[in-house]
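1. okay, here's the prediction I keep looking at, along with the sequence it came from:
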Amino acid sequence: MNQHTAITPLKVTDPKIRKLLQIAGLRFVYSRARWLASEAETLGKAIQSNGLTCDEVDERLTEMGILDLVYPELMSEAV
């Protein structure tokens, strides 16, 4: 039987370990931000040179899960 139970996060009380975890988390976020900037530059150059269509760029943005960041007004319900 598969029971779903809530998992509570582990509380880190050692300040040195907490700091190391925060630094590791920030490094991860930074690396993702650099990757995203690189992907945005690649897509921008491709669409400017007609290497990709607008629909293809939207498809790539959807695959990356960031289309709603690019077009937030399209993701909200019509008023």
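-> Cool, got the structure.
2. C-alpha from now on. contacts and neighbour counts both.
-> Noted.
3. I'd like the distance between Asp14 and Leu20.
-> If you measure Asp14 against Leu20 using C-alpha to C-alpha, to the nearest Å, the figure is 10 Å.
4. the more surrounded of the two?
-> Comparing Asp14 with Leu20 by other C-alpha atoms under 10 Å, the one with more neighbours is Leu20, at 11 against 8.
5. could you pull up the residues touching the more buried one?
-> Contacts were defined as C-alpha atoms under 8 Å, 6 or more residues apart in numbering; by that measure Leu20 touches no other residue.
6. quick check: which element contains Glu77?
-> Assigned by DSSP states H and E, Glu77 belongs to no helix or strand.
7. kindly report the same for Asp55.
-> Under the assignment given by DSSP H and E, the secondary-structure element containing Asp55 is helix 54-64.
8. what about the helix ranked longest in the chain, distance to the chain center?
-> When secondary structure is assigned using DSSP state H, the longest helix within the chain turns out to be helix 15-48. Helix 15-48 has its average C-alpha position 9 Å from the chain's average C-alpha position, going by C-alpha atoms, centre = their mean, to the nearest Å.
9. what about versus this one:
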Amino acid sequence: MNHRLMVSDPAIRKQLQLAGLRFMCSRAQWLASEARIIGLQLKNNKLSSWEVDQKLEEMGALDLVYPELMRGDA
């Protein structure tokens, strides 16, 4: 295997992987929480569709909502 980052000690590699997976899970929980908050604000007319698009873009999630636009199929 030829990786950019290679940790040769299997125990350290496993600990790094577990830490990375824990971070990924916490980030997913944060993203779900933010999505719920933004969704409620949109539903209750506290944010406009334009403002929601701006928030999605800031979060790097705009392509999840409009994948056809991000591919250039529009």
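-> Nice, I can see it. Every value quoted in this text rests on a predicted model; they were computed, and no experiment measured them.
10. matching residues in the second structure for the longest helix of the first structure?
-> Aligned by TM-score structural alignment, helix 15-48 of the first structure corresponds to residues 10-43 of the second structure.
11. on that earlier part again, buried residues, the longest helix of the first structure. List them.
-> Leu43 (16 or more other C-alpha atoms under 10 Å).
12. let's verify the closest residue to Arg13 of the second structure other than its chain neighbours: helix, strand, or coil?
-> With C-alpha to C-alpha, 6 or more residues apart in numbering as the criterion, Arg13 of the second structure has its nearest non-adjacent residue at 5.7 Å, and that residue is Val7. Taken by DSSP: H, G, I helix; E, B strand; the rest coil, the conformation at Val7 of the second structure corresponds to coil.
13. what about Val7 of the second structure, neighbour count?
-> Counted with other C-alpha under 10 Å, the neighbours of Val7 of the second structure add up to 11.
14. so how far is Phe23 of the second structure from it?
-> Distance of Val7 of the second structure to Phe23 of the second structure, computed by C-alpha to C-alpha: 19 Å.
15. and Phe63 of the first structure, what pairs with it in the second structure?
-> Residue 63 of the first structure: Glu, not Phe. Taking TM-score structural alignment as the criterion, the aligned counterpart of Glu63 of the first structure in the second structure is Glu58.
16. any idea how far that match lies from Gln17 of the second structure?
-> Counting by C-alpha to C-alpha, the gap from Glu58 of the second structure to Gln17 of the second structure is 27 Å.
17. what do you get for Asp53 of the second structure?
-> Here the distance between Asp53 of the second structure and Gln17 of the second structure works out to 33 Å (C-alpha to C-alpha).
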